[in-house]
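# Fold the following for me, if possible:
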Amino acid sequence: MRGASRVCVIEDHTLFAESLQIALELKGHEVRRVPLPDDLHSATTLLPAVMKHQPHVLLLDLDLGNADGSRLIEPVTRAGTAVVVLTGSNDRARWGHCVRLGARKVMEKTAPLNEILATIRLIGEGRPVMTLEEREDLVRHWQEERAQVADLLDRLNRLTAREAEVLGQLMNGRQVRQIAEASVVSEATVRTQVKSILAKLEVSSQIGAVGLAHNAGWMPPVAKN
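Next comes the predicted model:
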């Protein structure tokens, strides 16, 4: 693939997408933007629209409203299209996940336009756009985060069913008194349960427990009627 490339853009910020399209077209690239439906919940539903254009390069945003753009990386890469992620996130672990899924490069949206154009040019010339060291560093960040999350989930799995329910209510912003009233138990009972939760999660406060649960992506059990 040399010279002009077919480039597909998936981006939910219209002004940024239009700026990219204009800059790329001025360089002779054929650009197609994939429209995003208002009710988009799964990025994979965009795959047919991407493949319709048979792009050489897909410029992909990660945060597409309620949808996670990274879900597109693997199937698009498998189809032979190079994926370049343009994101507002500076989470290196998240970048590493994208690289592991097959993204050729991850860049912040604040990157100079010339750097984005140069990346597409290098891909078109069949040249690398990241060093092996850069890729390994990003993947290492992802692996470290996964290990941390696994440790957090291990702590959360120590909770009894009742403690998990109480933690879920704390995550919803309820006070000990409200939890006690809703469960028809004494405040002392709930405080004992909270104390056990803090000990098992190895944190010193209710805020710490709630933060740990959020960081682990933990979902509280559904309350039984």
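
# Every contact and neighbour count from this point should use C-alpha atoms.
Will do.

# Now do Leu24: how many residues are near it, please.
As a burial measure, Leu24 scores 21 neighbours (other Cα atoms under 10 Å).

# buried sites along the host helix or strand of Glu74?
In the assignment (DSSP states H and E), Glu74 maps to helix 73-78. Neighbour-count burial for helix 73-78, counted by 16 or more other Cα atoms under 10 Å, picks out 73-74, 76-77.

# want to throw the residues you listed into TSV with distance to Thr131?
Putting the buried residues of helix 73-78 into TSV (distance: Cα to Cα, whole Å) gives the following:
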residue	distance to Thr131
Ile73	19
Glu74	20
Val76	22
Thr77	19
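
# picking up where we left off before, the helix holding Glu74: how far from the chain's middle?
Computed by Cα atoms, centre = their mean, to the nearest Å, the chain-centroid distance of helix 73-78 equals 16 Å.

# need the next SSE after it, C-terminal direction.
Using DSSP H and E, the helix or strand that follows helix 73-78 in sequence is strand 82-87.

# Mind listing residues that contact the longest helix along the chain?
As assigned by DSSP state H, the longest helix anywhere in the chain is helix 132-156. Helix 132-156 has contacts (Cα atoms under 8 Å, 6 or more residues apart in numbering) with 92-97, 99-100, 164, 200-202, 212-213, 215-216, 218.

# filter those residues to the buried ones?
Buried members of the contacts of helix 132-156, scored by 16+ other Cα under 10 Å, are 92-97, 99-100, 164, 200-201, 212-213, 216.

# one more, for comparison:
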Amino acid sequence: MAEQSPARVLICDDQEMMRVGLRMVVESQPDLTVAGEAADGLRAVAAAAEHRPDVVLMDVRMPVLDGVTAAARIRAAHPGIRILMVTTFDLDEYAFSALRAGADGFLVKDAPAAEMLVAIRGVLRGDPMLAPSVTRRLIDRYVTAGSEPRPDDRLRRLTEREAEVLGLIARGLSNAEIAGRLYLGETTVKTHVRRILRKLEVRDRIGAVVVAYESGLCRPS
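Presented below is the predicted three-dimensional model:
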């Protein structure tokens, strides 16, 4: 059987030391390789078009063109490329915009190498990677702070069970955890999740979480 090629990672950060650190982490893994680097958002968009990486590590704050806008342009031009935003707690005012731009997850800049690799491999599998701490701050700041829920007619399309599953997704539970909580098979949960994404007309679980909180279906505890 032919050996699978390493996943190609594009590193985009204006800080050279950060790029060096991420390169070292990526290149230490046999299943990952660095496809290229970019020091500003405009070069990141060009590099994504040139190298066609499997995943982009994108700093949210980039010169020339900010990371959120760069991520949105990459997503529009190359829907198959996964995008993992690199953020810090004091910069998460940009994170909710990145969700809307189609980011697949967030990586905290000072995360340990093992956590970085989990996040990279997670988005490569198609799993949204959103740290609970980032989720909580995003929700508190952008969805619930001084804002009223916005009714969303798409929620009416969900069955009672699907709404229940969506609520657990919004609280950060995995499919396995939801299955255990609701006494369902994990395959059944996956079916519910697929139907929820289709009915809400969102691309992934992160999009579903945004709908759940903006509509008032879920509130932070």
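
# burial of Ile22 of structure 1, as a residue count?
Neighbourhood size, Ile22 of structure 1 [other Cα under 10 Å]: 13.

# Matching it against structure 2, which residue comes up?
Aligned against structure 2 by TM-score structural alignment, Ile22 of structure 1 finds its counterpart in Met24.

# Do a quick rundown of the helices in structure 2.
Assigned by DSSP H, structure 2 shows helices spanning 16-27, 41-51, 67-77, 95-101, 113-125, 132-138, 160-170, 175-182, 186-200, 205-214.

# how about those helices in CSV, adding distance to Ala35 of structure 2?
Below are the helices of structure 2 laid out as CSV (distance: least, Cα to Cα, whole Å):
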stretch, distance to Ala35 of structure 2
helix 16-27, 10
helix 41-51, 6
helix 67-77, 15
helix 95-101, 23
helix 113-125, 14
helix 132-138, 28
helix 160-170, 33
helix 175-182, 32
helix 186-200, 31
helix 205-214, 26
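
# Quick check: Val83 of structure 1 touching Lys105?
Yes: between Val83 of structure 1 and Lys105 there is a contact under Cα atoms under 8 Å: 7.3 Å.

# of these two, who's got more company?
Applying other Cα under 10 Å to Val83 of structure 1 and Lys105 shows that Val83 carries more neighbours, namely 29 against 22.

# show me what contacts the residue positioned nearest the centre of structure 2?
Nearest to the mean C-alpha position of structure 2, by Cα atoms, centre = their mean, lies Gly105 at 1.9 Å. Residues near Gly105 of structure 2 by Cα under 8 Å, 6+ apart: 83-85, 99, 119, 123, 128-130.

# so the helix or strand containing Gly211 of structure 1 matches what in structure 2?
Element membership for Gly211 of structure 1 (DSSP H and E) is helix 206-215. Using TM-score structural alignment, helix 206-215 of structure 1 lines up with nothing in structure 2.

# Tell me the buried residues in that helix?
Applying 16+ other Cα under 10 Å to helix 206-215 of structure 1 flags 206, 209-210, 212-213 as buried.

# go on, stretch 2-17 of structure 1?
Within stretch 2-17 of structure 1, the residues scored as buried using 16+ other Cα under 10 Å are 4-12, 17.

# who's in contact with that stretch?
For stretch 2-17 of structure 1, contacts defined as Cα under 8 Å, 6+ apart pick out 21, 27-36, 50, 53-61, 63-65, 121, 124-125.

# okay if I get the buried ones among the contacts of helix 132-156 of structure 1 as TSV plus distance to Glu187 of structure 1?
Listed next are these as TSV, based on distance: Cα to Cα, whole Å:
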residue	distance to Glu187 of structure 1
Arg92	43
Ala93	41
Arg94	41
Trp95	45
Gly96	45
His97	44
Val99	49
Arg100	48
Ala164	17
Lys200	20
Leu201	21
Leu212	23
Ala213	23
Ala216	28
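
# Cool, thanks, talk later.
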